[in-house]
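>>> How does the following fold in three dimensions:
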Amino acid sequence: MLLTPLLAFLPLLEAKHVEKVSPAALKEYTLAADGITASFIPFGARLKSLRVPDAGGAWREVNLGYADAQGYADEAAPSYYGAVIGRYANRIRNGTFTVDGVTSRIATNEHDGKNTLHGGRVGYDAREWSVLSANSSSVTFSLMDYGFEGFPGNVLALAQYSLSAGKLTTVLTAHALDRPTPILLTTHSYFNLGSDVSSTVLQDTLHVKASRVVGVDGILVPTGQLDYVAGTNGNERHPLNFTAPSAVSQALPAGLDHCFLFDRPSPLEVTEQLEWRSAATGIRMRVRTNQPAIQVYSCSMSDGSASTQLGKVERFGCMAIEPQGWIDGISHPEWLQNQVYSPGSAPFVNVAEYVFDTVEMGAGPSAVREETARDEL
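Okay, here's the model as predicted:
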């Protein structure tokens, strides 16, 4: 999408964060295509519902969220369900970073000020986005970020969602308008392909094309270490080794909350990097993206207290899938991840495709590995 025509509309794209979320921000925009339906709301540019057929042909809700959109506005603490995360996703140590010799101190909102999570106290998830366009198969939201939470400069962000046969495509774009600034956007959708959050995803099969993860400390802030996980410990697979299809339970007891670094060179094209299969419904989701990494969180902190349109979420009752850059890369120049964008430079662009179909129900990891090996021949 061209930036120049949009600049004329800047006065109309003013971001809103008010104590009471407006009814317009909670209006649903419903899209449909062959084998898939979805709905979105402007508050957080958020995915509210996603329905696909299971192996028996029954339509299933696979996205976690609230049945009533008012639930997002009424949250006492952010769930981030289905929202766009920005200006910088995941964690930044101490809420500080330096760009061109200038140190910025942004709002901290986790662990008594030890880090910034998902853009700060009021991130993109808690903002009222504008609707730029909408039709039966696509909707585009926009947000004018006037230095929110202490980030340098102004940024124009766009979130486009579109449906085609069995596929949801998200395109997140951000333009630095007047100063160099770090940008790292993602979507924070939680899924349960079994459509039942009272049951866990532990028997589902996960395949991630990544042999390394970002090492983190006790509060999940990156340490700078990159951990190799594709090997074995004696006869045991590393619990984070999903380079071949494996049961999600392999990551027990702690579960997953890790940034997987894909095994592919730059420049990055939109290619398949993750596959997830439900043992209960036969629904398969394949994720194709241009991003260099993906955060996978298996809802280990859920305790049955959170109510969603799929019911109360039990521990390991879902997984969040977040295609993005290397987390806290702005604090680790040794990684050589350029996450700073400047006026006049190419914009930040995050493309992700979620492709849904069905496979044999109940097929375990071994059968899936054999099928994957045949497909790769």
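>>> make it CA atoms for all contacts and neighbour counts henceforth
OK.
>>> wait, what's in contact with the residue nearest in space to the middle of the chain?
Relative to the mean C-alpha position of the chain, the nearest C-alpha, by Cα atoms, centre = their mean, is the one of Glu322, at 2.5 Å. For Glu322, the contact set (Cα atoms under 8 Å, 6 or more residues apart in numbering) comprises Thr186, Thr187, His188, Ser189, Ile294, Gln295, Val296.
>>> tell me which of those residues is nearest to Leu64?
Ser189 (7.4 Å; Cα to Cα).
>>> any idea which element the closest one lies in?
In this structure, Ser189 is located in strand 186-191 according to DSSP states H and E.
>>> name the helices or strands packed onto that strand?
The contact analysis (3 or more Cα pairs under 8 Å, 6 or more residues apart in numbering; DSSP states H and E) places strand 186-191 against strand 83-85, strand 319-324.
>>> Just say which of those is most tucked in.
When these are scored by mean count of other Cα atoms under 10 Å, the highest mean neighbour count falls to strand 83-85 (a mean of 27).
>>> Count the neighbours of the nearest residue to Ala134 once chain neighbours are set aside for me.
The shortest distance from Ala134 to any residue other than its chain neighbours is 6.4 Å, reached at Thr140 (Cα to Cα, 6 or more residues apart in numbering). A count of neighbours around Thr140, defined by other Cα atoms under 10 Å, yields 22.
>>> Over to Ala254?
Ala254 has 12 neighbours, counted by other Cα under 10 Å.
>>> hang on, it packs against Ser300?
Yes. Between Ala254 and Ser300 there is a contact under Cα atoms under 8 Å: 7.1 Å.
>>> tell me the contacts of the residue lying closest to Gln160 once chain neighbours are set aside?
When the adjacent residues along the chain are set aside, Gln160 lies closest to Thr140, with 4.2 Å between them (Cα to Cα, 6+ apart). Each residue near Thr140 by Cα under 8 Å, 6+ apart is listed here: Val131, Leu132, Ser133, Ala134, Leu158, Ala159, Gln160, Tyr161.
>>> and if you look at Arg286?
Glu272, Gln273, Leu274, Glu275, Trp276, Glu353, Tyr354, Val355, Phe356.
>>> re earlier: I'd assumed the residue nearest to Ala134 was in a strand, is it?
Yes. Assessed with DSSP: H, G, I helix; E, B strand; the rest coil, Thr140 lies in a strand.
>>> Following up with a second sequence; could you model it the same way so I can compare the two?
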Amino acid sequence: MDITIRTVNDRWKLFTLTNDNGMEVQFLNYGGIITKILVPDKNQNKKNIVLGYADYKDYESDPNFLGAVIGPVAGRIKEAEFTLKNKNFGLEQNDGNHHLHGGSNAFHRVIWETETIKTDDKAGVTLSYVRKDGENGYPGNATVAVTYTLTNKNQLMIDYEATTDETTPITLTNHSYFNLTGDTNNTVHTHQLMVDSHQFLELNSGLIPTGKIIDATDSLFDFREGRELKNGMVAGSEQNKIVGNGYDHYFLFDHTKEKNVIVRDKNSGRVLTIETDQPGMVLYTGQNIVKGLELDGGSSKKYSGVCFETQSSPASLHHEGLPMIILNPSEIYKKQTTFSFYVE
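Take a look at the predicted model:
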């Protein structure tokens, strides 16, 4: 196990975690941004399987949130406002009339404090940040920690922890775009996906959940037996079309299978499995990726990566019966998501 640290500029540092198998995970203290995950294919060719910029400076103006820590609230908040204890809180409208991913200068834009961790079978870094009361419109001083850990089992574990001195909404995630082919010239259309879920949240034309939970059984949103992503991209349902031909929906996990998510790329043989204690995830197939950005390995285009944003639902601020995101001063927000890689 190894940890190396390289200075990118006067404020940014690039951390590289390497395990005994040669798997690598690279990330910045800026935004906690994962820039590369290098894993082998069935022929032992090691390639980067997440989207990242060729020039690190592009992360400062990134419209796609590539690889970043998202918070304090991942996802969209309707009309950029919410009410807590009979008090209304107004947020930045950075997605039409709505509030997206904590605001334009949220956790994906801050410099995180770092502390390294290393043992015989794992290497990691804890990133920490104190969100001040009123920052981006959110109440409470919140102390947040995100730990990236690489193991010799080719697992990337992401642990999230937060406390607050005032009741506040918090749900954190990572916004990495995966492309298991290892080639940005390829899209994720043929990625085979299994999701342990039979329910998802309906969206309106503004991509805001209506509060209605839809049964996915026998639809293009039923991934329990596995299906290719292209099914919902090429000739999708109205819900697929409303997001621009693809998926940008919150799936509620059934938590009935050992793995919450399994992703396969048949050509490379790479397989990604995801295990989490989060109640669900947003599946986003990258249909809104800005075209022509210079990425590591090629130029960006629609569908060049897919996100698995494990989290609770910000729609719970406006609708009952959904996974809550409220954290009280007496509580500790503590969640874990593990990404495991192998070949078949």
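>>> What does the TM-score come to for these two?
Superposed pair, TM-score by TM-score structural alignment, normalised by the length of structure 2: 0.89. Supporting alignment: 321 aligned residues with a Cα RMSD of 1.8 Å.
>>> related to what we said a few turns ago, just tell me what the residue nearest to Gln160 of structure 1 corresponds to in structure 2.
When structure 2 is aligned by TM-score structural alignment, Thr140 of structure 1 is paired with Thr126.
>>> The aligned partner of Ala58 of structure 1 in structure 2: neighbour count?
Matched to structure 2 by TM-score structural alignment, Ala58 of structure 1 sits across from Asn45. Number of residues near Asn45 of structure 2 (other Cα under 10 Å) recorded here: 11.
>>> Equivalent analysis for Arg6 of structure 2, please.
Residues lying near Arg6 of structure 2 (other Cα under 10 Å) number 11.
>>> so which strand or helix has it?
Applying DSSP H and E, one finds Arg6 of structure 2 within strand 2-7.
>>> Wait, a strand at Glu60 of structure 2?
No. The assignment for Glu60 of structure 2, made by three-state DSSP, is helix rather than a strand.
>>> And for Ala157 of structure 1, nearest residue in space, chain neighbours not counted?
In space, Ala157 of structure 1 comes closest to Ala174 once its chain neighbours are excluded; the distance is 4.3 Å by Cα to Cα, 6+ apart.
>>> which residue in structure 2 lines up with the one you found?
Match for Ala174 of structure 1 (TM-score structural alignment): Ala162.
>>> and that match, what does it touch?
When contacts are counted by Cα under 8 Å, 6+ apart, Ala162 of structure 2 touches Ala142, Thr143, Val144, Ala145, Ile332, Tyr333, Lys334.
>>> Using PyMOL, define a selection of the buried residues within the residues you listed.
Listed next is the PyMOL selection for buried residues among the contacts of Ala162 of structure 2, using 16 or more other Cα atoms under 10 Å:
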select buried, resi 142+144+145+333+334
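>>> Pick the one among the contacts of Ala162 of structure 2 closest to Ile208 of structure 2.
Closest approach to Ile208 of structure 2 among the contacts of Ala162 of structure 2 (Cα to Cα): Tyr333, at 24.6 Å.
>>> The closest one -> structure 1?
Using TM-score structural alignment, Tyr333 of structure 2 pairs with Phe348 in structure 1.
>>> Then Cys307 of structure 2?
So, by TM-score structural alignment, Cys307 of structure 2 is matched to Ala320.
>>> on that earlier part again, switch the contacts of Glu322 of structure 1 over to JSON lines; also include distance to Ser39 of structure 1 and neighbour count.
Below are the contacts of Glu322 of structure 1 laid out as JSON lines (distance: Cα to Cα, whole Å; neighbours: other Cα atoms under 10 Å):
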{"residue": "Thr186", "distance to Ser39 of structure 1": "18", "neighbour count": "30"}
{"residue": "Thr187", "distance to Ser39 of structure 1": "15", "neighbour count": "29"}
{"residue": "His188", "distance to Ser39 of structure 1": "15", "neighbour count": "23"}
{"residue": "Ser189", "distance to Ser39 of structure 1": "13", "neighbour count": "20"}
{"residue": "Ile294", "distance to Ser39 of structure 1": "23", "neighbour count": "27"}
{"residue": "Gln295", "distance to Ser39 of structure 1": "23", "neighbour count": "24"}
{"residue": "Val296", "distance to Ser39 of structure 1": "23", "neighbour count": "19"}
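>>> hang on, the earlier thing: where does the strand holding Ser189 of structure 1 end up in structure 2?
Under TM-score structural alignment, the match for strand 186-191 of structure 1 is residues 173-178.
>>> Centre of the chain to the matching stretch, how far?
Distance, stretch centre to chain centre, for stretch 173-178 of structure 2: 3 Å (Cα atoms, centre = their mean, to the nearest Å).
>>> Give me the contacts around that stretch.
With Cα under 8 Å, 6+ apart, stretch 173-178 of structure 2 has contacts from 34, 49-51, 65-71, 74, 286, 305-311.
>>> 7 Å instead?
34, 49-51, 65-70, 74, 305-307, 309-311 (Cα atoms under 7 Å, 6 or more residues apart in numbering).
>>> and what of stretch 222-239 of structure 1?
Contacts of stretch 222-239 of structure 1 (Cα under 7 Å, 6+ apart): 211-217, 240-241, 243, 250-251, 328, 332.
>>> how does it look with 10 Å?
With contact meaning Cα atoms under 10 Å, 6 or more residues apart in numbering, stretch 222-239 of structure 1 is reached by 90-93, 209-217, 240-244, 246, 248-256, 259-261, 326-329, 331-335.
>>> element containing the closest residue to Glu331 of structure 2 other than its chain neighbours, please.
Of all residues beyond its chain neighbours, the one nearest Glu331 of structure 2 is Thr163 (6.8 Å), with distances taken as Cα to Cα, 6+ apart. According to DSSP H and E, Thr163 of structure 2 maps onto strand 155-164.
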